[in-house]
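Undergrad: Structure here, sequence nowhere to be found:
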């Protein structure tokens, strides 16, 4: 039980920040390109309570962490927040601007991963103290959850961000045909997860990303 409590305490802040700031970034960029929907709904905010989904932000990540802490066996740690409402039709150039709105979330995860890596480097270089190891563990958790969310969301499967980026880049006829896959996106992800294919795809990419940011900040 102590292991479970300490695991949840270390991961809680990184998970909440990674998921909620990812969504807020979508709303901010959508407003920049002409769609005020998220702003009017009060979703362009750093207040995590405006973004938390009880299942996706709390129960799913906590369940995966609990399995890992209690049995040493968990899947890829991931979760989701309440999707920020975006009306792509209100963007000044819907097809082109969709790319930037979609890319904003993974880019925010990239920035947060770098921020946590810097914190890890600072803790590692400082004098050892009571908070040094917990800080390093939390920073490592922050790098991991942001790496997972960034790589996962860049998969070219609608409605993931990578799918919407693909829709923006494809020629119009192919783009609208590809966009029609969106209702099947999450069932496809579920099948990939259950069969282990998702992990096979993601883990090398996540490991490569972690290696790169480690080299960048000197850890």
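TA: Everything's here; your move. Predicted model only: the values in this text are computed from it and were never measured.
Undergrad: make it CA atoms for all contacts and neighbour counts henceforth
TA: OK.
Undergrad: Which positions in stretch 50-58 come out as buried?
TA: Of the residues in stretch 50-58, those scored as buried under the neighbour-count criterion (16 or more other C-alpha atoms under 10 Å) are 50-53, 56-58.
Undergrad: Present those as TSV; the columns should include distance to residue 174.
TA: Converted to TSV, the buried residues of stretch 50-58 look like this (distance: C-alpha to C-alpha, whole Å):
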residue	distance to residue 174
50	36
51	33
52	34
53	33
56	31
57	34
58	37
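Undergrad: Secondary structure added to these, as a markdown table?
TA: Output for the buried residues of stretch 50-58, formatted as a markdown table (DSSP: H, G, I helix; E, B strand; the rest coil):
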| residue | secondary structure |
| --- | --- |
| 50 | helix |
| 51 | coil |
| 52 | coil |
| 53 | coil |
| 56 | helix |
| 57 | helix |
| 58 | helix |
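Undergrad: A further structure is provided below for comparison with the first:
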């Protein structure tokens, strides 16, 4: 069945909102646990999506990317973290950064469960919409996890790499943070981005579906 644009937006809206909300809230919660109260003081450790949504990056860009058949791309308002306030800044940075992609991987597993649930109620009017939304949720969260795990600051993978590298190499990697977005856009427009993240996307999708015997 060919879906209308409105139907496609309806199917993708909830997974996108949950994906970015839980991703950012996970960063703030992890930062709080490791000693930084910045996100808490600014009210960003919340499941209220309005606190995390960027009108352009969360709504307009993903819709345009999807409609044009391009790479599903977007962003949210980043949760502010003062790494200097962490108890062990360099070491704890790893866990704060990993919390976001980790939340997306867990959500991919959750949405795979919705696909399984749809399979358990054949003939129901809710089965197909639930399966489509579940599939969208798995894909969106797999893409977000994979994209954020690229070792390019200020992406989460860049923070993880800075945490793990010796101080000299960590400082060199941190120095390119101001150019990080341009590097990602360059990879996107040259087609190299898909080459780098497709294996991670496939792995997250496969593991999520395998969890429920769907592969």
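TA: Sure, I can see it. All figures in this text were calculated on a predicted structure; none of them were measured in a lab.
Undergrad: Quick check: TM-score for this pair?
TA: Comparing the chains after superposition, counting by TM-score structural alignment, normalised by the length of the second structure, produces a TM-score of 0.96; 213 aligned residues with a C-alpha RMSD of 1.3 Å.
Undergrad: Which of the buried residues of stretch 50-58 of the first structure sits closest to residue 181 of the first structure?
TA: Within the buried residues of stretch 50-58 of the first structure, proximity to residue 181 of the first structure (C-alpha to C-alpha) peaks at residue 56, which comes in at 22.2 Å.
Undergrad: Residue 81 is in contact with the closest one, correct?
TA: Yes: using C-alpha atoms under 8 Å, residue 56 of the first structure is in contact with residue 81, at 5.9 Å.
Undergrad: which position in the second structure aligns with residue 181 of the first structure?
TA: Under the alignment by TM-score structural alignment, residue 181 of the first structure pairs with residue 176 in the second structure.
Undergrad: number of nearby residues for its match?
TA: Here the neighbour count serves as a burial measure; for residue 176 of the second structure (other C-alpha atoms under 10 Å) it reads 15.
Undergrad: who's in contact with it?
TA: By C-alpha atoms under 8 Å, 6 or more residues apart in numbering, the residues touching residue 176 of the second structure are residue 153.
Undergrad: same deal with residue 118 of the second structure?
TA: When contacts are counted by C-alpha under 8 Å, 6+ apart, residue 118 of the second structure is found next to 126-128, 130-131.
Undergrad: make it 7 Å
TA: Residues near residue 118 of the second structure by C-alpha atoms under 7 Å, 6 or more residues apart in numbering: 127-128, 130-131.
Undergrad: Same check on residue 170 of the second structure?
TA: residue 162.
Undergrad: Just the element for the aligned residue in the first structure for residue 146 of the second structure, please.
TA: Here residue 146 of the second structure is matched to residue 151 in the first structure, going by TM-score structural alignment. Using DSSP states H and E, residue 151 of the first structure falls within helix 132-153.
Undergrad: which stretches of the first structure form strands?
TA: Taking DSSP state E, the first structure contains no strands at all.
Undergrad: and the gap between the residue nearest the centre of it and residue 4 of the first structure?
TA: By C-alpha atoms, centre = their mean, the mean C-alpha position of the first structure lies nearest to residue 149, the distance being 2.9 Å. As judged by C-alpha to C-alpha, to the nearest Å, residue 149 of the first structure and residue 4 of the first structure stand 22 Å apart.
Undergrad: same check, this time on residue 53 of the first structure
TA: Between residue 53 of the first structure and residue 4 of the first structure the computed distance is 22 Å (C-alpha to C-alpha).
Undergrad: Ok, residue 198 of the first structure next?
TA: 26 Å.
Undergrad: which helix in the second structure runs the most residues?
TA: Of all the segments assigned as helix in the second structure under DSSP state H, the longest by residue count is helix 89-119.
Undergrad: That helix maps to which residues in the first structure?
TA: Aligned by TM-score structural alignment, helix 89-119 of the second structure corresponds to residues 94-124 of the first structure.
Undergrad: What lines up with residue 132 of the second structure in the first structure?
TA: The criterion is TM-score structural alignment: under it, residue 132 of the second structure has residue 137 as its aligned partner in the first structure.
Undergrad: residue contacts, that match?
TA: If you count contacts by C-alpha under 7 Å, 6+ apart, then residue 137 of the first structure has residue 10 around it.
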